[in-house]
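**Q** A predicted structure for the sequence below; I have some questions about it.
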Amino acid sequence: MSNNSNEQRVIVVGTRQSALALTQSGQVIDELKRISEQQGLGYTFEIRKIITKGDRILDVTLSKVGGKGLFVKEIEQALLDGEIDIAVHSMKDMPFELHEGLMNGATPKRVNPLDCLVTRNGHDLDSLPQGARVGTSSLRRSSQLKNRRPDLQLESIRGNIDSRMRKLETEGFDAVVLAAAGLTRMGWEDRISALIPEDVCIPAVGQGALGIECRVNDSQVRELLALLNDRETDITVRAERSFLGTLNGGCQVPIGAHATIISEEADGPLLELTGMVGSPDGETLLKEIKRGKDPEELGKKVAESLIASGADRILAEIGG
């Protein structure tokens, strides 16, 4: 990359205004500054906070708010309007279909993709008392937890990561379920009482990963973001998102997927993808595991296998 025409460019980074979103964006900017300096590009960065529909409506469960892209639509509009140059999203909030003219420019290295419990007494899932009150904002989580522990009282809990943890004390929950990645990025790993194993609760598509969105026609930013991309995270998340896209699912339906690279081979990495679709009551949990080399093809095959097992009927019933 040459530095003749871009020395003075200020790259505006759009983000939600929660503490977690601002922390994530700050970490991305730190990394981009390092790359910019290393490459002699002379870019500077500034943050622009944007309120999304999902941030405004906090008294309704995500599944009832409806629509895909609850936490990204307004940010994408700012990108299209040229008000910002880069958008930092939690990958699990990104809809499969991106707006025309926009693209995912980078998927940085993923952190822990698992769900976790934050409890008052250090319990893990199996040691929570009979009938314990557990808060979660996610149908995917509640479906799988009901399947494992039908006795638990699962209740909807919305809000930012810190406000959800406060509800342990203020609203008398025994536990709340959160993404371990959020607590890790905030430096709050010591608050995690227990990780929930993948065989109990398959994570959301892209959980633990970020998506850095930009305009297709912004070649400077695209070149910069390419240097931030983590190959392993990119490939595994592409498989998960292909699975999501084939099922046409959003964050308001009980869908989970997690891909890993299980071996590096001469013709490329071998992936393993676990996909899940569950009924909201937790009585039906459909799971499929497949391996393959092509991430998009693998995601599609796992989804088609679940559709053949009845996933389409579950999703149709809950408006997926």
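**A** Nice, I can see it. Since the model is a prediction, treat every value here as computed from it, not as a measurement. Numbering: from 1, shown residues only.

**Q** only C-alpha atoms for contact and neighbour calcs from this point on.
**A** Will do.

**Q** Quick one: classify the residue most central in space within the chain as helix, strand or coil.
**A** By C-alpha atoms, centre = their mean, the chain has its centre lying nearest to residue 92, at 2.2 Å. Using DSSP: H, G, I helix; E, B strand; the rest coil, the structure places residue 92 in helix.

**Q** Nearest residue to it in space, please, no chain neighbours.
**A** residue 206 (4.8 Å; C-alpha to C-alpha, 6 or more residues apart in numbering).

**Q** Which helix or strand contains that neighbour?
**A** Using DSSP states H and E, residue 206 sits within no helix or strand.

**Q** what's near enough to touch it?
**A** 90, 91, 92, 113, 237, 240, 241, 257, 258 (C-alpha atoms under 8 Å, 6 or more residues apart in numbering).

**Q** Closest to residue 132 out of these?
**A** Nearest to residue 132 among those, counting by C-alpha to C-alpha, is residue 113 at 24.7 Å.

**Q** distance of the closest residue to the closest one other than its chain neighbours from residue 232?
**A** Excluding the flanking residues, the one nearest residue 113 by C-alpha to C-alpha, 6+ apart is residue 208, at 4.4 Å. According to C-alpha to C-alpha, to the nearest Å, residue 208 and residue 232 sit 13 Å apart.

**Q** A further structure is provided below for comparison with the first:
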Amino acid sequence: MAHLVRIGTRRSKLAMTQSGMMQRAIGHALGVADADLAEAVPLVEIVTTGDRVQDRRLMEIGGKALFTKEIEEALADGRVDVAVHSMKDVPAEQPPGLCIAAVPPREDARDAFISETFAAFADLPMGARLGTASLRRQAQALALRPDLTIEMLRGNVDTRLRKLAEGDFDAILLAAAGLNRLGFESVIRERLSLDDFLPAPGQGALALQTRAEDAAAAWVGALNDPLTALAVAAERGAMTALEGSCRTAIGAYAAAVDGRLRLTTEMLAPDGSARWRRAAGMSEIQTGDAVARARAMGLALGAEVHAAAGDQRASF
């Protein structure tokens, strides 16, 4: 059987798990039997710069685009037909000729608290060592507990859990979605509130990226979840307005409830000493222009937060 759709993916266990989920979904949409999946919808493993460099924060080596750049190059060159990304790793602007064609249903968007010793974030003792590589999680943790010692933690999920087990940290923070997809739900001691730990824009969602000319393919439409796509559009609009990158501590979360989309977004000083937050809502979420209006709402709300932070951002 000839290749129908080639999927570009990072080699990490989580990336391979997520791409395997999409491989089965794409195969189902194309009517491919499970036995033929590996040939008809093959996974093409691509090592990214973000995977190779594990000893520094992403903001020190070029930002989260380092998890997508090589895969996007393969997509643009025609070596793969679709890329599966964690949405929170996808930069605000798409490269020329590429687009986010589909957003599948979202997993849990919350952050997870994991510890060998403590049952909840609030139980951490004074000066406890909290592991994270996320500037957002660092800022949110310090906003609640300025006494904590934040220590850099990178690597895949297995590596991070091993470092915790070896006693390098008193607790670590990870995305609940990745743990759920890997079948590691049992390590989660507490799912942190969306209020205290507003997630990264797009957290828990996946992005299916294609060449622009392939965005209308039937299988693409079959994998898109309209409400997730709507929420993510609002969050990424806020991210764009806030110049969201690994150098800024920002959070954004949107969800549709009772026919209305509600978006909350915030920016924080990296040390947690200042926090600027705004929320807004949007009705008529079933209309054809809903995604564009959701993005516009995110852009406007992000601009409000940006203005509220004002000159204080210069000291970040």
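**A** Sure, I can see it. The structure displayed is predicted, hence computed values, not measured ones.

**Q** What's the match for the residue nearest to residue 92 of the first structure in the second structure?
**A** In the second structure, the residue matched to residue 206 of the first structure (TM-score structural alignment) is residue 202.

**Q** cool, and residue 142 of the first structure?
**A** Using TM-score structural alignment, the partner of residue 142 of the first structure in the second structure is residue 138.

**Q** Would you confirm that its match contacts residue 271?
**A** Yes. Counting by C-alpha atoms under 8 Å, residue 271 is a contact partner of residue 138 of the second structure at 7.4 Å.

**Q** Of those two, which one has the most company?
**A** For residue 138 of the second structure versus residue 271, neighbours defined as other C-alpha atoms under 10 Å are more numerous around residue 138 (27 against 19).

**Q** Surely the more buried one is in a strand?
**A** No. Read with three-state DSSP, residue 138 of the second structure is helix and lies in no strand.

**Q** what range in the first structure matches stretch 22-29 of the second structure?
**A** Going by TM-score structural alignment: stretch 22-29 of the second structure matches residues 28-35.

**Q** mean shift of that stretch relative to the second structure?
**A** Aligned to the second structure and superposed, stretch 28-35 of the first structure gives a mean residue distance of 1.1 Å (mean C-alpha distance after the TM-score superposition for the first structure).

**Q** Could you tell me which residues within that stretch count as buried?
**A** 28, 29, 32, 33, 35 (16 or more other C-alpha atoms under 10 Å).

**Q** Equivalent analysis for stretch 212-227 of the second structure, please.
**A** Across stretch 212-227 of the second structure, burial judged by 16+ other C-alpha under 10 Å covers 215, 219, 220, 221, 223, 224, 226, 227.

**Q** cool, and stretch 121-128 of the second structure?
**A** Neighbour-count burial for stretch 121-128 of the second structure flags 121, 124, 128 (criterion: 16+ other C-alpha under 10 Å).

**Q** burial of the closest residue to the second one other than its chain neighbours, as a residue count?
**A** Same thing as residue 124 of the second structure. Of all residues not flanking residue 124 of the second structure in the chain, residue 118 sits nearest, at 6.4 Å (C-alpha to C-alpha, 6+ apart). Neighbour count for residue 118 of the second structure, taken as other C-alpha under 10 Å: 16.

**Q** ok so residue 118 of the second structure is a helix residue?
**A** No. Counting by three-state DSSP, residue 118 of the second structure is not found in a helix; it is coil.

**Q** Please enumerate the strands of the second structure.
**A** With strands called from DSSP state E, the second structure shows them at 7-9, 43-45, 82-86, 98-102, 111-114, 129-131, 149-151, 171-175, 190-191, 206-211, 249-257, 260-268, 275-282.

**Q** most packed of these?
**A** Of all the strands of the second structure, strand 7-9 carries the top mean neighbour count, a mean of 27, counting by mean count of other C-alpha atoms under 10 Å.

**Q** which residues in the first structure does it match up with?
**A** Going by TM-score structural alignment: strand 7-9 of the second structure matches residues 13-15.

**Q** same for the longest helix seen in the first structure, what does it pack against?
**A** Using DSSP state H, we find that the single longest helix of the first structure is helix 19-38. Applying 3 or more C-alpha pairs under 8 Å, 6 or more residues apart in numbering; DSSP states H and E, we find helix 19-38 of the first structure packed against strand 10-15, strand 44-49, strand 86-90, helix 180-186, helix 219-226.
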